[in-house]
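Asks: any chance you can model this:
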Amino acid sequence: MESLRSKNYKKEFVTSFPGDDSGNVTPRQTPGVLYSKAMPTPVEKVSLLAWSEELAKELGIQKPEGQQELDILGGNYVTDTMYPYAACYAGHQFGSWAGQLGDGRAITLGEWETIAGQTYELQLKGAGPTAYSRRADGRAVLRSSVREYLMSEAMHYLGVPTTRALSLVTTGEPVLRDMFYNGNAAYEPGAIVMRVAPSFLRFGNFELLNARKETENLQQLVTWTIDRYYPHITGENKVIDWFKEVVERTAGLMVEWQRVGFVHGVMNTDNMSVLGLTIDYGPYSFVDDFDPDFTPNTTDLPGRRYAFGKQPSIGYWNLGCLAAALLPLAEKEQLLAALETYKEIYWKKYYQMMGRKLGLDKVTNQDTDLITQFEKTLAAIKPDMTIFFQLLIELPLYMASAQEVTGHFKDSLYDDLTPEQSEQLYSLISNYLERLNTNTITRAASQELMRKTNPRFVLRNYLLHQAIEELEQGKNDLFLKLQQALKTPYSNEHDAFFQTRPEWASQKAGCSMLSCSS
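Replies: Here you go, the predicted structure:
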């Protein structure tokens, strides 16, 4: 185990590309460079609120000892071998070209190399202004930092590709925020998360270089990305082969989000990882009552572009933007052909995933009709997604009536079913039981498959909201319980949280809806 203070950090990104080394954090356009140096702005007092022991062990990082090492986590101390910088990128936001964006409140300190030779970027979110902060202060509040820290770790334990979070610290300084952009600004406690990923490269990094016609920089970035993160890709057709793999990873990520009921909330192209990771946790949510039109983001209303059921199609749209950015480097027809593989890959992976959620031995053409029936029925009756699939695992192999079926799923329902809805559910379950009778695996094996695929615990917004309120009052009991529960989401160890969203949380700010500042 090595300490954060004594580590000899690598800085291959900044030594490989042109950047602005001035350290000037005045908001501005930065043509011709891929990053700008940005020293973290010191805060009043760095105090450790959370530390991911498991991630630290994977990376070989020793838990901070003494204030100087803690200060690294809050940006108050930068070691001699670190080179803090903010990356420059662009993006399409809510379907429109936004131009240059960049890391407005994220500062990468350096690259940590493990004993195994793997390299990870260590990045502080909320450590002060950068050249890309525009009109913002570069800070983060406790509310959003707790959400990012817990959810990135929760997604990891759910088995969803994601960036990670190593630490969460408070800063001892208040930060002014207008949570819903409605003129009701208030001071909130400040905090900083240390994020970890092999790379934080986004679709928008490539879009910006293409938009600025910096073809040489674009070629260099693509080549560097392939050599570093896709070293198995070789030959003359590297750009197309790489894009094909980004397509496949993105399709797989969308399937994983649908599996666990995760809604990102702001799927702009600057929030899409070229490594196929979930990146930038803001106004996200898990689905409570099953609703394909659900979006947790107030900024996404009324169009609901990034609603739960639309995420797979947005993944395809965003990949189209990346393909457009690569046009100077590859043939248009080949890029389009690679893009079109997304649909087949997604549906194949999706049906395989749904087959596992339902405990099927394999998915046949007839099973796709059953899966469609599940989708339509759940959208009609809107049960709690997590609880419904848990109850499905324990479904008796014979259900005599609609009343009996409705009774079995009662604990997942937010509203009483109409007679028509009860019959619709009964028809679905009857067809499902009939299909189970043809399974070539045992009932026990089927149930085990379902338990490994369907989480029993998800980090619901109302739980996060309660934990944040307690932390703001100086209490961390619920925070610590959630930190433990998220590590075993497929077990029944934390069934105190196995319940539907309470009624009070349906309309409460921070529980039902959030903004991009969340």
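Asks: make it CA atoms for all contacts and neighbour counts henceforth
Replies: Fine.
Asks: how far does stretch 389-403 stretch from start to finish?
Replies: Terminal residues of stretch 389-403 are spaced 19 Å apart (Cα to Cα, to the nearest Å).
Asks: centroid-nearest residue for the protein?
Replies: residue 278 (3.4 Å; Cα atoms, centre = their mean).
Asks: now the end-to-end length of stretch 6-14.
Replies: 21 Å.
Asks: contacts for it next, please.
Replies: For stretch 6-14, contacts defined as Cα atoms under 8 Å, 6 or more residues apart in numbering pick out 35, 79, 81-83, 110-113.
Asks: with stretch 112-129 instead?
Replies: Contacts for stretch 112-129 (Cα under 8 Å, 6+ apart): 7, 9-10, 25, 38, 40-42, 59-60, 73-75, 104-111, 136-141, 191-200.
Asks: with stretch 386-397 instead?
Replies: Against stretch 386-397 from outside (Cα under 8 Å, 6+ apart): 260-261, 288, 357-358, 408-409, 411-412, 433, 447, 450-451, 454-458, 498-500.
Asks: how about stretch 329-345: buried residues?
Replies: Neighbour-count burial for stretch 329-345 flags 329-330, 334-335, 338-340, 342-343, 345 (criterion: 16 or more other Cα atoms under 10 Å).
Asks: so where do the helices sit in the stretch 301-450 of the chain?
Replies: Remark: helices assigned in the stretch 301-450 of the chain by DSSP state H, counting those that start in this stretch are 311-325, 332-357, 365-381, 385-393, 402-408, 419-436, 443-453.
Asks: how about CSV for those, with distance to residue 304 added?
Replies: Formatted as CSV, these follow (distance: least, Cα to Cα, whole Å):
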stretch, distance to residue 304
helix 311-325, 10
helix 332-357, 21
helix 365-381, 16
helix 385-393, 20
helix 402-408, 31
helix 419-436, 26
helix 443-453, 28
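Asks: so for residue 236, which of these sits nearest?
Replies: The closest of those to residue 236 is helix 332-357. By Cα to Cα, the value is 13.3 Å.
Asks: between the closest one and helix 311-325, how many degrees?
Replies: 160 degrees (axes from the mean of the first three to the mean of the last three Cα atoms, to 10 degrees).
Asks: give me the packing partners of helix 332-357, helices and strands only.
Replies: Applying 3 or more Cα pairs under 8 Å, 6 or more residues apart in numbering; DSSP states H and E, we find helix 332-357 packed against helix 238-260, helix 311-325, helix 365-381, helix 443-453.
Asks: to compare against the first, here's another:
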Amino acid sequence: MKYMHMNLVNTYAQLGATFSSNVVPQPLEQPRLVHRNQSLAEQLGYASFSDEDFVQFCNGKNLPKNSQSIAMVYAGHQFGSWVPRLGDGRAILVGEATKSDDTLYDLQIKGAGLTPYSRNGDGRAVLRSTIREYLCSEALHNLGIPTTRSLCMIDSETLVYREKTETGAAMIRVAESHVRFGTFEYFSYTKQYDALQALVDYVIQRHFPEWKNEENRVELLFTEAVKRTAELIAQWQSVGWCHGVMNTDNMSILGLTIDYGPFGFLDGFDAQHICNHSDWQGRYAFSRQPDIGYWNCTALAQALLPILPGGQESAQAILKTYPKFFAEKYSILLRAKFGFATADESDSTLIDQIFQQMQEEKTDYTIFFRSLCDDSVENLFVDREKFRRWYRIYQRRLNQEGRAEQDIRAGMLASNPKYILRNHLLQIAIDKAEVGEYSEIETLFTIMQKPFDEQPDYESYAELPPGWAGELEISCSS
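Replies: The predicted model follows:
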């Protein structure tokens, strides 16, 4: 098999048994390829591998001789409550692909079977959740949002039991790191401070080697994590995307979107939207995501305190940068969506006014911004006279830019996607895939490669969602 020639290392495994456990993937029965991400395969140097090669690799068989399968241990705050030991319960890191620029990419099989951290689970992933993560990670990537990605996914005849009997599936998740806030929490709360320092040094050596000899390297890493987290969530807010389960074990130290579960893009605008049916308290509602990001950074600060040279004072100073990082990034993104290249003191009021009307009327978030530079935008509102009053003020503000209309419009179209991966589109693809028809997955994958383009052949995928879309319930098991 070609995979025997894959250039893999596993630097995380070299940290030792304190950080992970050796595991053996448990192959699925009668695996079959659902999709392969050819562009990512080309990036990693795997473009020439056959479909069967991908199936076997994703199924945990015929692994390269230089692979070393491990499950990573971590802890975390789940819905605000401390859970002392979690870990990869259904994911197995088989190695890190090396590239010519010395960047390492984790290759992790998700859905590969039991690990020491599976708790009462079966270590499996079901087809529907695998489809959701596979497609949405690619959708966010092409929106320019930092994220893990997926190399390929398979279906099988293995039965998995959730709310109903489903088929097991697996995917290969690719990321520069799978280290989480909860990884640091695990070693801190178990008072393994040498291991905590080793983890910090590992992350720095792998991702920020220029800091490795700095005395304040822990502060530097924490500052970077705060900045990346704030900016990531600003990007989520700008496209109307909800994560759904922002537990500290689902927060990447590199500021990547990770662990796709009950996520969702906004349809009708609702700042209080809760995309996770299991989140009955609304902890992770759309409008709360920025604050939860700060809460999670505070939890990371607490974990790092035992090895933070500057102690509590340093941690607090760094945490205070979070609102600034978020506000700066979000302001830039939001102004771009409205066509503003400059800042004006009236912008906040102007934007708040239209968001208030969108909230009242549940105006479709994505379609509104895509239509804002067209004459048809007022048709999205019930109270059109109210919108027209706002629009006249908005036009005067645009005129202050002193830029050509076509330049403003081009910038807005490049900042406001036409196509997003709405839950009802995913559900249609899932329903078809569950009876063995995978073509809709390919269609959605193709559309999401170019979310800002017009794509006339797929115009229907940019339309308002059907009425039944609002009845979909996405839970943590999704």
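Asks: if we can go back for a sec, from the contacts of stretch 112-129 of structure 1, which ones fall inside helices?
Replies: Counted as lying in helices by DSSP state H, out of those, are 59, 73-74.
Asks: most surrounded residue in these?
Replies: residue 74 (32 neighbours; other Cα atoms under 10 Å).
Asks: for the alignment partner in structure 2 of that one, which non-adjacent residue is spatially closest?
Replies: Per TM-score structural alignment, the equivalent position to residue 74 of structure 1 in structure 2 is residue 59. Leaving aside its sequence neighbours, residue 59 of structure 2 sits nearest to residue 27 (Cα to Cα, 6 or more residues apart in numbering; 5.1 Å).
Asks: burial measure for the one you found, as a count.
Replies: Residue neighbour count, defined by other Cα under 10 Å, stands at 19 for residue 27 of structure 2.
Asks: show me what it aligns to in structure 1.
Replies: Using TM-score structural alignment, residue 27 of structure 2 pairs with residue 42 in structure 1.
Asks: in structure 1, what residues pair with stretch 81-94 of structure 2?
Replies: Going by TM-score structural alignment: stretch 81-94 of structure 2 matches residues 96-109.
Asks: return the set of buried residues in that stretch.
Replies: 99-109.
Asks: check stretch 440-460 of structure 2 too.
Replies: 440-442, 444-445, 447-452.
Asks: straight-line length of that stretch, end to end?
Replies: End-to-end distance of stretch 440-460 of structure 2 (Cα to Cα): 13 Å.
Asks: what do you get for stretch 70-83 of structure 2?
Replies: Termini of stretch 70-83 of structure 2 sit 21 Å apart (Cα to Cα).
Asks: OK, contacts around the residue nearest to the centre of structure 1?
Replies: Per Cα under 8 Å, 6+ apart, neighbours of residue 278 of structure 1: 160-163, 253, 272.
Asks: try 7 Å this time
Replies: Taking Cα atoms under 7 Å, 6 or more residues apart in numbering, we find residue 278 of structure 1 in contact with 161-163.
Asks: how much space between it and residue 61 of structure 1?
Replies: 23 Å.
Asks: count the residues that sit near the residue mapped onto residue 392 of structure 2 from structure 1.
Replies: Using TM-score structural alignment, the partner of residue 392 of structure 2 in structure 1 is residue 430. By other Cα under 10 Å, 19 other residues sit near residue 430 of structure 1.
Asks: with the one 3 residues further on instead?
Replies: A total of 15 residues lie near residue 433 of structure 1 under the criterion other Cα under 10 Å.
Asks: number of nearby residues for whichever residue in structure 1 pairs up with residue 39 of structure 2?
Replies: Under the alignment (TM-score structural alignment), residue 39 of structure 2 pairs with residue 54 of structure 1. Look at residue 54 of structure 1: counted by other Cα under 10 Å, it has 12 neighbours.
Asks: and the gap between residue 54 of structure 1 and residue 261 of structure 1?
Replies: 25 Å.
Asks: residue 227 of structure 1 maps to what in structure 2?
Replies: Structural alignment (TM-score structural alignment) places residue 227 of structure 1 against residue 205 in structure 2.
Asks: now the angle from the strand or helix carrying residue 203 of structure 2 to helix 217-239?
Replies: Per DSSP states H and E, residue 203 of structure 2 falls inside helix 193-207. Per the same axes, to 10 degrees, the angle that helix 193-207 of structure 2 makes with helix 217-239 is 60 degrees.
Asks: what packs against helix 193-207 of structure 2?
Replies: If you count contacts as 3 or more Cα pairs under 7 Å, 6 or more residues apart in numbering; DSSP states H and E, helix 193-207 of structure 2 packs onto helix 181-189.
Asks: now the helices and strands packed on helix 332-357 of structure 1 in TSV, with distance to residue 154 of structure 1?
Replies: Output for these, formatted as TSV (distance: least, Cα to Cα, whole Å):
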stretch	distance to residue 154 of structure 1
helix 238-260	11
helix 311-325	20
helix 365-381	25
helix 443-453	15
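Asks: export those helices to a markdown table and tack on mean neighbour count and distance to residue 204 of structure 1?
Replies: Shown next, in a markdown table, are those (neighbours: other Cα atoms under 10 Å; distance: least, Cα to Cα, whole Å):
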| stretch | mean neighbour count | distance to residue 204 of structure 1 |
| --- | --- | --- |
| helix 238-260 | 22 | 14 |
| helix 311-325 | 21 | 8 |
| helix 365-381 | 16 | 33 |
| helix 443-453 | 18 | 32 |
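Asks: residue 466 of structure 1: which of those is closest?
Replies: With Cα to Cα as the measure, helix 238-260 is the member of these nearest residue 466 of structure 1 (21.8 Å).
Asks: equivalent range in structure 2 for that closest one?
Replies: Alignment of helix 238-260 of structure 1 against structure 2: residues 217-239, by TM-score structural alignment.
Asks: stretch 361-379 of structure 1 too?
Replies: Using TM-score structural alignment, stretch 361-379 of structure 1 pairs with 341-359 in structure 2.
Asks: which one among the contacts of residue 278 of structure 1 gets closest to residue 66 of structure 1?
Replies: residue 163 (26.9 Å).
Asks: excluding its backbone neighbours, what's nearest the closest one?
Replies: residue 197 (5.1 Å).
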